[in-house]
Every structure is written in structure tokens, then in C-alpha cells.
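# I'd like to go over a predicted model; first the sequence, then the structure.
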Amino acid sequence: MATIQSFLMKKPNSAGLFPIAIRITKDRRSSYLFTGQYIEIKFWDDKYKRVKKSHPNSKRLNNLVAKKIAEANDRLIDSENQATSQSAKKIKKKIIGKTKMGFFEASELFLSNLLKRKKFNQHYNQEKRLDIFKTFLGSKKLSFTDLDVTLLKDFKAHLLYERKVAERTAINYLLLIRTIYNFARKEYHVDDRNYPFGKGKIRIKFPESEKIGLNREEVQLLETAEELTPAQKHAVNTWLMSFYYAGIRVADVLQLKWSDFIDNRLYYRMGKNKKLVSLANPEKVEKILDYYAAKRKKKDDLIFHYLEGTNLKDEKRLATRIKTINRNLNRRLEIVAEKVGIEKKLSMHIARHSFGNISGDKIPIQMLQKLYRHSSITTTVNYQSNFMHKETDDALEKVVNF
């Protein structure tokens, strides 16, 4: 038998108010209805699942919620009298049909789900993009029927020509809007008569991205760089550590501990997909480890100092700190690049591109897949194609060199 109960969602909106929702549970699976009402958390009685009397509109809100629950129960009884068993989602669909939920109400729920899944960086980035969309609209209200092709084309033009973002960045905004729209269609059955995406409408197609890494000579300039400040030296060592291990992501480099190095090998679990990785220590890594060995006190100490004092188990706080550290590292790397005469953009992420650029077509693609820690070899082929130029260069040479 299914149950229906009101509850207060844990993710507040931009005003710090929490949404009142209704949970439908059947066979230990839940689906949710959005009431459109928000209150401060102090006004919610979690024991009795209702708004406290201390709220100035408690009677009206409780009556509204009670009415919705009563309507839901009536339709639930009708659905359970049918011969076929139905899931919580199907029962929900029968109860509400098409909901009047707006785009930004759906976006709050979407962002809340990101937090539940501990996608903190993604949550931060998507929340900022939605704030920019609100600013463009000049409103925090938007119905799905008003979210049409014309509006999205105007928004894209605003991003490209007023905010001066790159084409790929503009597409990321549209992709977020489509993701939230599809989320609301699937979970809350919103009115999608004017669905603006698809053939003949708004198409989500990313332009090819340019990936340029350093060459051997430029990496050697970093390895032999002199007259650097301590902060710049640490930034270079962090970059080189990433490069020497085939482009380990900055979040993983910053969390490397002495205990991760056993018998001249690195053992670590990737933060992105939790894969366990083991790689032999290149000789050049030993020089970096020697540089920091004097400050080592315990085997669980971090190699680099950036995250000292940060609770590594607090994933949200950790993600915020890593974002700030990465930004500071990139600033210092830009200064170093200018000092040593590297004209290409230099950032922590470029360490991965640099490994790809130097490896080119010299290493079998299956081995590169292991080094990059890709789940699919197709991902490796697509990534490495940015750096494999020998065949096209030879073909061009044969034609024009006469």
C-alpha cells in the first residue's frame, strides 16, 4: 500500500526559505509533489508534519497542505482499486496530471539533488549560471510554457554579445536549462507543449574544443626554472606532479599523502570516479618528494601543504577549498610562464593536455586509456585525436612539397 505524507525539503531557496512538499511512497520507492509554499525551518513541526502555530499564516498553509493530501488520497484510493499495481511515480502522475511548477522551482529541486549526490563543484557552477539566467529575465518566476525558442535564442545572444562568453560556454547554459526542463518533465510532469529543444528548435551541439598542451622543451623550462618565489616553486611542483602521472586532476594531486607511495609506486583512488589507480614513480617524481621530505612528520601527512587544516571528510568544504587553491595555482603558473618564456596558456588542467601532446601517437591507445583512467576507450580516442597529427601532416607534406 502507498503512503502520502507532507514534509519539509532540506534545500532552501535564495531567500533562505524551505519548500513544503508531499512524499508518495510505495514499495520503499518515493516520488515527490511540490506545493509551491516556502517557510523558515523554525516554523516546521517535523513530529506532526505541519506548520507550527507560531507561523503567521499557519492555518492557511496547513489547510492548503491538508487539502492537497486529501485530494491525493482520494485519487490514490481510486488508483489502488484498479487491477494493476502501480509505482509511486505512476500514482503521482495520476494524482497531479500536469503540475503548475515553474522553471525556477524545478531548478531548486535539481540543485538540491546535486547536493544530495555530493556534486559540490557542479552545484556551485550550475547555481551561478541560473543566477545569470534570472538576471537576464529580470524575474525569479518563469513558467515552462513561457520558456520557448525565442526566449532561449535571445538568452544565447545575450551571453555571446553582451556577456562576451565563448560559444561552448553559451551551450553549457542551454544544456543546463534543457536538463532541468527534462528533469521536471520526468519527475513532475510539467506542461511541455512549448518544449523548445529538438529538431527545428534549439539544438545542443558543442563546438570542437581546442586542446593545446606544452611540448617537451616547454616542460623542461618548468623543470629548470630558477629565481621563483616559494609560492611559484610550489605551484610548478604541483603542476609537474600532475604531469608526471599522466595528468592527475588537481583535486587528487592536492590530497596525495606520503602513505600513498609504497615500494616506489603511487596508489590512490580517483576523486572523480573512485577508481583505484597504481602507477610506478618516475625518477623525476622522486626529486619532488625529496624536496618536501624534510617537512614530513607522519605517514598520513599531505605531500603539498595547501589543504593543511582542512577537514578532508567535509566534502563540501573540501570542494570549495580546492576550487580556491586551483585558482591561485593558475595565477602563479601564469606568472611563471611569463618568466620562463612560455607563450601558451599554463594552468593545472594543461598538465593533462601536455601529457597527451607529448605522447601523441607514440603510445598504444589501450595503454593511454589506462594512463588516463578512462572508462571507455572511445573517450581516449576522442581525447587523444587532439594531439595525433603525424598522419595528416605526412599527407599534407606529400601534396604540397613539390
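Structure's in. What do you need?
# okay, CA-based contacts and neighbour counts for the rest of this
Noted.
# that's a strand at residue 205, yeah?
No: checked against DSSP: H, G, I helix; E, B strand; the rest coil, residue 205 lies outside a strand; its state is coil.
# Which residue, neighbours along the chain excluded, lies closest to it?
residue 171 (7.3 Å; Cα to Cα, 6 or more residues apart in numbering).
# List the contacts of the one you found.
156, 204-206 (Cα atoms under 8 Å, 6 or more residues apart in numbering).
# try it against this one:
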Amino acid sequence: MKTLKSFIMAHADDLGNLFKFSAEHTCRSVLHSLENFTDIEQLVIKNLTTGFFLNYEHHLLASGCSRNTSACYFRTLRAICRQAELQKLLMNVHHLFNGLFMGYEETRKRALNIEQLRKVADADLKDAPSLGMARDLFILSYYLRGIPFIDLAFLRKTDIQDNVLCYHRSKTGRPLRITLETWMWEIIERYRCDDTDSPYLLCIIRKPGSIPEERRQYESALRLYNKHLYRLSVKLELGVRLTSYTAKHNTFAI
């Protein structure tokens, strides 16, 4: 008897082998969430019902999960169930997800006003170097037109030519050219990677290696970055939670 857990784990492994690490992370998050909801070890995939998924949705929302995260989880589960349908282990998969929200709900932009942004930039963080680095990378992201943290982490030394930063957004492939001003260089020099064997501009990916190894370093750095940004927003009493997305919302970046 094939269980839902075995299908989820196989799907996550397949995504990882294709270097689709974000989708793999979502898949493993679904598994962890389901383990908190039910005895997934005993959940045979052919026994799945619409009622089970409706109860799971209620559990997610009651636990504080956003509707967009819930919808993302169910889109992942639908893809997994479609694989089971191809193996003749499920029928009429589209009916299993009737009544579930699987779209996208527009959320309020988490932008800072000019006073809050100045408060972040001017904060004295000499006694809190981890918060200082998070603040500096946040400000650099703002200067660089809201560059996403993943693109910041994987900037290469060769992306700078004649004082111009040229890179492609990882999500959209859109090319961007940004002339580097003095205040941008000050932050870059502070966190520049001085390892001559590393292709990366900043010391975020500290040990270049295989794609999975570098991806794990990025995800660890992102978690720490968001943790420190949250601590910074509390310390400065901003009234807005800083995240890796906030700098993007404070620019015209798309």
C-alpha cells in the first residue's frame, strides 16, 4: 500500500534532482505540516477524500497559516495526487480538491515610510554586529532596486564591470544594470568575499560547492537574515516587521 508520505517524499526528491529547490522546500514543508495534522505514516493515498483535505485546510487556517500558504500547499498536493492518478491509484483527482482555496489572495505591501527607512539606516548597531550586517544588506537591497536576497547572495564578482552591476533576476530573467554609487560600494566592500577561489561577490555563500550545497547555505543565510531583520524591527520599534521582501516593496522593483 503506497502512502501519501511516500509520494510526497518521492516528489520532493525528484524536485531536488531537477534543482527546483524552492518547490522541493515547499513539498517538504507540506510533509512536516501534515505530520502535525495526522498520522501520515498510515495514510494510504487511495483513501484520500475531499473531506480529509477540507479538514486539513481548516487545521492550517486555524493554526495561523495564511490563505496563500494554504493554497500553495494544496497546489503541491494536487500535483502529487495527479502522479498517483497516472499510476491508477486515484481517480477523479480534480474532485478531491473541490471547495478548497487554491488561488492567490492579494496582500498588503509591507513598505516602510521615509521616517522608518531613515531610522533603520541611521541606527547605531556597533554592539550588535549580526543586526548590523542584516541592516546593511537590507539597505543595499533597497539601493539595488529591491534586489531579492537570492540574487544578492549569488551575485558574482564578474557581475560588476566599469562600476556597473549587471545581473538577471532569478525569478523573471529580467536583466538589470545599476550604476554603483559611493554609498553602495561602502556596503559591498564591508561584506565583499575575499576568497579568491569563490566566484561570489559577497560573503553570504561562504563555501562554494555543488548546487545543492550552495542552496542549503543560501536557505540557512535567508533564515538568519529574516530572524535578524525581525529582531531589528523590534529593537527599533518600527511598527512594521522587516523581512527580506520589505526592501523590494519600498522600491519600484518588479
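Sure thing, it's come through. Note that the coordinates shown come from a computational prediction; the quantities given were computed from them, not determined experimentally.
# quick one: the residue nearest to residue 205 of the first structure and residue 129 of the first structure, what's the gap?
Note on residue 171 of the first structure: its distance to residue 129 of the first structure, by Cα to Cα, to the nearest Å, is 12 Å.
# Same check on residue 311 of the first structure?
Applying Cα to Cα, one obtains 28 Å for the distance of residue 311 of the first structure from residue 129 of the first structure.
# Of those two, give the one with the bigger neighbour count.
Neighbours were counted for residue 311 of the first structure and for residue 129 using other Cα atoms under 10 Å; residue 129 has more, 17 against 11.
# is it true that that one lies in a helix?
Yes: with the criterion set as three-state DSSP, the secondary structure at residue 129 of the first structure is a helix.
# Give me the aligned partner of it over in the second structure.
Using TM-score structural alignment, the partner of residue 129 of the first structure in the second structure is residue 30.
# I figured that match hits residue 73, correct?
Yes: Residue 30 of the second structure sits in contact with residue 73 when judged by Cα atoms under 8 Å, with a separation of 5.9 Å.
# Between these two, which contacts overlap?
In terms of Cα under 8 Å, 6+ apart, residue 30 of the second structure and residue 73 are not both contacted by any residue.
# what's the counterpart of residue 30 of the first structure in the second structure?
Superposed on the second structure with TM-score structural alignment, residue 30 of the first structure falls in a gap with no aligned residue.
# give me the number of residues near residue 195 of the second structure?
Residue 195 of the second structure has 14 neighbours, counted by other Cα under 10 Å.
# so which strand or helix has residue 150 of the second structure?
Taking DSSP states H and E as the criterion, the element that holds residue 150 of the second structure is helix 149-153.
# looking at the first structure, where would I find the counterpart of the helix or strand following that helix?
Sequence-wise, the next helix or strand beyond helix 149-153 of the second structure is strand 160-161, with elements assigned using DSSP H and E. Following TM-score structural alignment, the partner segment of strand 160-161 of the second structure in the first structure covers residues 261-262.
# Provide the contact partners of the matching stretch at residue level.
Counting contacts by Cα under 8 Å, 6+ apart, the residues touching stretch 261-262 of the first structure from outside are residue 267.
# Mind doing that once more with 10 Å?
In this structure, residues lying in contact with stretch 261-262 of the first structure by Cα atoms under 10 Å, 6 or more residues apart in numbering are 267-268, 278-281, 289, 299.
# Residue 318 of the first structure: which of these is nearest?
Taking Cα to Cα as the measure, residue 268 is the one of the contacts of stretch 261-262 of the first structure closest to residue 318 of the first structure, at 17.3 Å.
# Once you drop chain neighbours, what's closest to the most centrally placed residue in the first structure?
In the first structure, the centroid-proximal residue (Cα atoms, centre = their mean) is residue 122; its distance is 2.6 Å. Distances taken as Cα to Cα, 6+ apart put residue 114 closest to residue 122 of the first structure, at 7.3 Å, once the chain neighbours are dropped.
# how close does the one you found sit to residue 35 of the first structure?
According to Cα to Cα, residue 114 of the first structure and residue 35 of the first structure sit 21 Å apart.
# ok, the residue nearest to residue 122 of the first structure - contacts?
Contacts here follow Cα under 10 Å, 6+ apart; on that basis residue 114 of the first structure touches 120-124, 126.
# which element is it on?
In this structure, residue 114 of the first structure is located in helix 103-116 according to DSSP H and E.
# Pull out the buried residues from that helix.
By neighbour count on 16 or more other Cα atoms under 10 Å, the buried set for helix 103-116 of the first structure is 103-112, 114-115.
# quick one, longest helix in the second structure?
Scanning the second structure for the longest helix, with DSSP state H as the assignment, gives helix 211-235.
# returning to what we had before: if we go to the second structure, which of the contacts of residue 171 of the first structure are intact?
Of those, the ones still in contact in the second structure (both residues aligned by TM-score structural alignment, their matches' Cα atoms under 8 Å) are 204-206.
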